[in-house]
Structures are given as structure tokens and as C-alpha cells.
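J.: Below are the sequence and a predicted model; questions follow.
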Amino acid sequence: MATQIFVNIASDDLERAKAFYTALGCEINPLFTDENAACVVWDEQVFFMVLTREYFATFTDRPVADARATAQVLIALSRESREAVDAIVDAGIAAGGREPKPPQDLGFMYSRDLEDPDGNIMEFLYMDPAAAEQGPEAFEG
């Protein structure tokens, strides 16, 4: 079995979070979704467990960060093209998210950040296949 990634994030409004992530093209797995949590399926290997802030707090003895005020993690997800990066960020903005900084175009890599309504930040990026395999210098040469 391949490694699967489950990213736990807190939400103040689980229904709003589910609507936001389905607007990005994700599905909600009903087998692992209830009034405390929603399993957001990106693909067969990557999942977000969106937890109510109160439920999230049961998994740690540390204070739960307010993602609108502090950054604890930045989640980066690759896309298959620059157009796919633009499409998912634009869909997120239309669904109530915001773009906290301008797009970044390094030539070999293009990325845009998207903040969900709870303040969690995702970076969507496309990297030229030559740069991904051989490093940024390969793209320049």
C-alpha cells in the first residue's frame, strides 16, 4: 500500500468548509464525516480531515492556532498545469477564499496561494517537468 497523507485542519464552520472544498473539486467521504469532522478527498493518496476547532483540540495538549492570525503550516499541492493552478485558485476565491499574496512565477515554477475561509493556506503550484526531474538549472539551460 502506498503512503497516504491525512492533513488535519481546524474549522469554525464545518458546513462552510465542506462547501468550500467541494467547490475546489474535492469530494467528501461520508464514511469518515460526521458533526465533528469531514474527510475531504483530494485524490486516492491525499486527504484533509477538516475538524471542528473543539474536536481538533482533543488531539493535542497545545493551544489550537487561529490560522487567521498565525501560520503553523503551509500546505503545497501540485497541479498538472499553470491553467489548473489558476482554475483551482479562482474557484476557491469564488467560494469564499482569498488570495493572500500575488502569484509567483519563477519561470520553472508557477504558484498561487489560497486561503480558505478559516485562514488555512494552501499553495497550488505547477513545476516544469524538466525542473522537477533535474532541478531549476535544467529549465534555464
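T.: In hand now; what should we look at?

J.: drop to CA atoms for contacts and neighbour counts, all remaining ones
T.: Fine.

J.: So for stretch 102-116, first residue to last residue, what's the gap.
T.: Between the opening and closing residues of stretch 102-116 lies a distance of 16 Å (Cα to Cα, to the nearest Å).

J.: starting at the chain centroid, how far to it?
T.: Taking Cα atoms, centre = their mean, to the nearest Å, the mean C-alpha location of stretch 102-116 is offset from the chain mean by 13 Å.

J.: Now do the buried residues in it.
T.: Neighbour counts using 16 or more other Cα atoms under 10 Å place 103, 108-116 of stretch 102-116 among the buried residues.

J.: and the comparison structure, right after this:
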Amino acid sequence: MNKSVIFNLPVREMEKSRAFFSALGFTFRQEFCSEEAAFMNIAGDTVQAMLMTEPFFRSLTNKPVVRAQEGNEVIICLSCESRAEVDSLIARALAAGATTPHPPEDEGFMYHQGFEDIDGHLWNLVWVAPQD
């Protein structure tokens, strides 16, 4: 059975969030987009996210929505095919308004760096050396 991961993220301003993630090269499935939500492809049909305005996100849960600038529940980690891809995505994220919580970390077999998107969600980009 083919499975995919789809996670939901609350965002403050839909258009700004769509512009931010488009600058990183992510695409949107227009048939599943509205003023309240946008279905984003991250890794083809395998990893996707539904960006939701905070009011719409709140309508789906009885729990308070955590502002990602104030607290954190998850760090979204994406694998990259090379160190260059990590650096390229970080550069595009910064150009689109992200910040980086720490400099790149090179552990020889693994290279990674994270960014905080415009809504405060944490993302980590990682390249792991192929095993021979």
C-alpha cells in the first residue's frame, strides 16, 4: 500500500505563506486550495502539507493553537540529496523571509541546517552520506 505523510500547519497569512513556500520550490494543488487552506506538495505524492489559516485550524480541534514563535511541538525534517541542496534551500528560505536558529552542522557523515519559516515553524534540512 502506498502511503503519504500529510501534516497540517496553521499560518497567519495564507498568501504570504504560499509565496514563502513557492520561493522554496514547493508546489500547490490548486483544486485543494482556498482562502482558508492550501495543499502543498513537498516531495511529490509522498510528503505534503495542508497550510491552514489559524481560524480554520482552530475549528478542527478543541485544543489551543500554539504560536510557533512561542512554543514548539515538532521540527519538520526533510532529507536532501546533497550538501548543495541543503545550502540552496536554506538560501532560498532566508531570501523569502526565514531565519536560521543555528549555523550549518557538518558531522562528516551528515550535514544539516534548519530554518524557521515566517510563521515560526521549525524545519531541518539534512543530507546523509550514502552507505557503501
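T.: Great, that's in hand. This one's a predicted model, so the numbers in the text were calculated from it and none came from an experiment.

J.: TM-score of the superposition?
T.: Once the chains are laid over each other, their TM-score by TM-score structural alignment, normalised by the length of the second structure reads 0.96; 131 aligned residues with a Cα RMSD of 1.1 Å.

J.: just to revisit the earlier point, from the buried residues of stretch 102-116 of the first structure, pick the one nearest Gln134 of the first structure.
T.: Nearest to Gln134 of the first structure among those, counting by Cα to Cα, is Phe108 at 11.1 Å.

J.: I'd like the distance between the residue lying closest to that closest one once chain neighbours are set aside and Gln104 of the first structure.
T.: Once flanking residues are discounted, Phe108 of the first structure sits nearest to Asp128: 5.3 Å by Cα to Cα, 6 or more residues apart in numbering. Per Cα to Cα, Asp128 of the first structure is found 14 Å from Gln104 of the first structure.

J.: ranges for the strands of the first structure?
T.: Here the first structure has its strands, by DSSP state E, at 5-11, 27-29, 37-41, 46-52, 74-78, 104-105, 109-115, 121-127.

J.: Which of those strands sits closest to Ala19 of the first structure?
T.: Across the strands of the first structure (criterion: Cα to Cα), the nearest stretch is strand 27-29, sitting at 9.6 Å.

J.: Would you mind getting the average deviation of that closest one from the second structure?
T.: Once superposed with the second structure, the aligned residues differ from strand 27-29 of the first structure by a mean of 0.8 Å; criterion: mean Cα distance after the TM-score superposition for the first structure.

J.: longest helix of the first structure?
T.: Longest helix in the first structure, counting residues (DSSP state H): helix 82-94.

J.: average distance between that helix and the second structure?
T.: Average distance, helix 82-94 of the first structure versus aligned residues of the second structure after superposition (mean Cα distance after the TM-score superposition for the first structure): 0.4 Å.

J.: Run the angle between that helix and strand 109-115 for me.
T.: Compare the direction of helix 82-94 of the first structure with that of strand 109-115 by axes from the mean of the first three to the mean of the last three Cα atoms, to 10 degrees and you get 10 degrees.

J.: Which other helices and strands does helix 82-94 of the first structure contact?
T.: helix 14-23, strand 109-115, strand 121-127 (3 or more Cα pairs under 8 Å, 6 or more residues apart in numbering; DSSP states H and E).
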